[in-house]
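In: Okay, sequence plus prediction incoming.
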Amino acid sequence: MGESAGLVLAATVGLGATVVMDLWCWWLRSMGVATLDYAMLGRWCGHWLHGRWFHVPIQKSHAIGAEKPLGWVLHYLTGMVFAVAWLEWFGPWPGVWTALLFGVLTLVLPWLVMQPALGAGLAASKTPRPWLSRGMSLTTHAIFGLAMWACWRLLMLFQS
């Protein structure tokens, strides 16, 4: 498989895994569990253009034009970049355990960078129920990892 075909495959894996993760989050919201509003991701990134990285909390910062679509685009691009990295690091035959481990390792970004910058503290420490938030994040990112593997396997079936 050529390099550009491999990149398209990996991006497709990330796209599919992000859809699965979003279905999981949709189900959580239907059960009354709060999940990240991607408009806040768009707002956070939109404020970067003005040199502002930290918010206490992000919900109180002024809105950015098109923050919701921007947040969703960034969310999907992140999922695609993660899948590209996973497939690059673990080669052409990645296993389910590497996918699960990689999915869990992607928690570094929200716990150490995004949540503190959005005003939620390190690993959601400033939220009303930090351990619930951490558990939901861990589960969501594990599902993302497993979904990467499942999407990759499904795409491999169509490659044969």
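Out: That came through, no problem. Nothing here was measured: the structure is a model prediction, and the numbers come from that model.

In: going forward, measure contacts and count neighbours with C-alpha atoms only.
Out: Noted.

In: got a list of what residue 76 touches?
Out: 14-15, 18 (C-alpha atoms under 8 Å, 6 or more residues apart in numbering).

In: Of those - the most surrounded one?
Out: When those are compared by neighbour count (other C-alpha atoms under 10 Å), residue 14 ends up highest, at 30 neighbours.

In: okay, now residue 66: neighbour count?
Out: The local packing of residue 66 (other C-alpha under 10 Å) involves 12 other residues.

In: Within the helices and strands, which one has the closest residue to it other than its chain neighbours?
Out: Once flanking residues are discounted, residue 66 sits nearest to residue 42: 7.8 Å by C-alpha to C-alpha, 6 or more residues apart in numbering. For residue 42, the host element (DSSP states H and E) is helix 38-48.

In: Which of the residues in the following helix or strand past that helix are classified as buried?
Out: Proceeding N to C from helix 38-48, the next assigned helix or strand is helix 67-90, under DSSP H and E. The neighbour-count criterion (16 or more other C-alpha atoms under 10 Å) identifies 67-68, 70-72, 74-87 as the buried residues of helix 67-90.

In: got another, please set it beside the one above:
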Amino acid sequence: MIDLVWRGIVIGLGATILMDVWAVILSCFPGQNRPNWAPVGRWVWHLRHGQVFHHNIGQAAPYAHEQALGWVFHYLVGILYGVILAFLVGAAWFAHPSFWPAWIWGIVTIAAGWFLLLPGLGLGWMASKTPAPTVTRFLGLVAHTVFGFGLYATALML
């Protein structure tokens, strides 16, 4: 069991790093911003009061370390997803990793963003309140495909 936990931590970390590298590359293109985890950090900070959903997270009281908290939360979630995948696929998968379980899990994980995080930030279900919901959804699916590939690639390196 400990073996699955540490392998899950490593693949979650590797996948999250790859997803962030992808985001930085994407930010080099016009109209794309660098990752900003401050709104997520602010959202996490307000969770301590039981407030999950905001009309607009930008109007919520700021927190001095929200950028750092957002990044830590982002990595903790990525690691948690890696550990969950490790338990779903079991030790045999690590002996011979295959792409499909990692990719499917990567796509499944977008549900938390679409149905919890984005509405929590005030951006609507599946980014429905963003200026370009379809583009936001597509880019989210691509990012989570990169995350799934990162899970697989990191498992191969183990």
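Out: Everything's here; your move. In this text the structure is predicted, and so the values were computed from the model without any measurement.

In: hmm, back to that, hmm, the residue nearest to residue 66 of structure 1 is touching residue 62, no?
Out: No - using C-alpha atoms under 8 Å as the test, residue 42 of structure 1 is too far from residue 62 to be in contact (11.7 Å).

In: what about the residue nearest to residue 66 of structure 1, how many residues close to it?
Out: By the criterion of other C-alpha under 10 Å, residue 42 of structure 1 has 23 neighbours.

In: can you pull the contacts of it?
Out: Under the criterion of C-alpha under 8 Å, 6+ apart, the neighbours of residue 42 of structure 1 are 64, 66-72, 74.

In: again, only using 7 Å
Out: 67-68, 70-71 (C-alpha atoms under 7 Å, 6 or more residues apart in numbering).

In: which of the residues you listed map to contacts in structure 2?
Out: With the contact criterion set to both residues aligned by TM-score structural alignment, their matches' C-alpha atoms under 7 Å, those that also touch in structure 2 are 67-68, 70-71.

In: and those as JSON lines, adding distance to residue 107 of structure 1?
Out: Putting these into JSON lines (distance: C-alpha to C-alpha, whole Å) gives the following:
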{"residue": "67", "distance to residue 107 of structure 1": "23"}
{"residue": "68", "distance to residue 107 of structure 1": "22"}
{"residue": "70", "distance to residue 107 of structure 1": "21"}
{"residue": "71", "distance to residue 107 of structure 1": "18"}
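
In: Now do the same for residue 140 of structure 2: its match in structure 1.
Out: Pairing criterion TM-score structural alignment: the partner of residue 140 of structure 2 within structure 1 is identified as residue 137.

In: Please disregard the earlier target; I meant residue 24 of structure 2.
Out: Correspondence of residue 24 of structure 2 to structure 1, assessed by TM-score structural alignment: residue 26.

In: do residue 131 of structure 2 as well
Out: With TM-score structural alignment as the criterion, residue 131 of structure 2 matches residue 128.

In: What of residue 116 of structure 2?
Out: Residue 116 of structure 2 maps onto residue 113 of structure 1 when the alignment is built from TM-score structural alignment.

In: same question, residue 8 of structure 2
Out: When the structures are aligned by TM-score structural alignment, the residue of structure 1 matched to residue 8 of structure 2 is residue 10.

In: pretty sure that match is touching residue 83, no?
Out: Yes - contact between residue 10 of structure 1 and residue 83 holds when scored by C-alpha atoms under 7 Å: they sit 5.6 Å apart.

In: what's the average distance of stretch 69-80 of structure 1 to structure 2?
Out: Plainly put, stretch 69-80 of structure 1 ends up 0.6 Å away from its match in structure 2 on average once the two are laid over each other (mean C-alpha distance after the TM-score superposition for structure 1).
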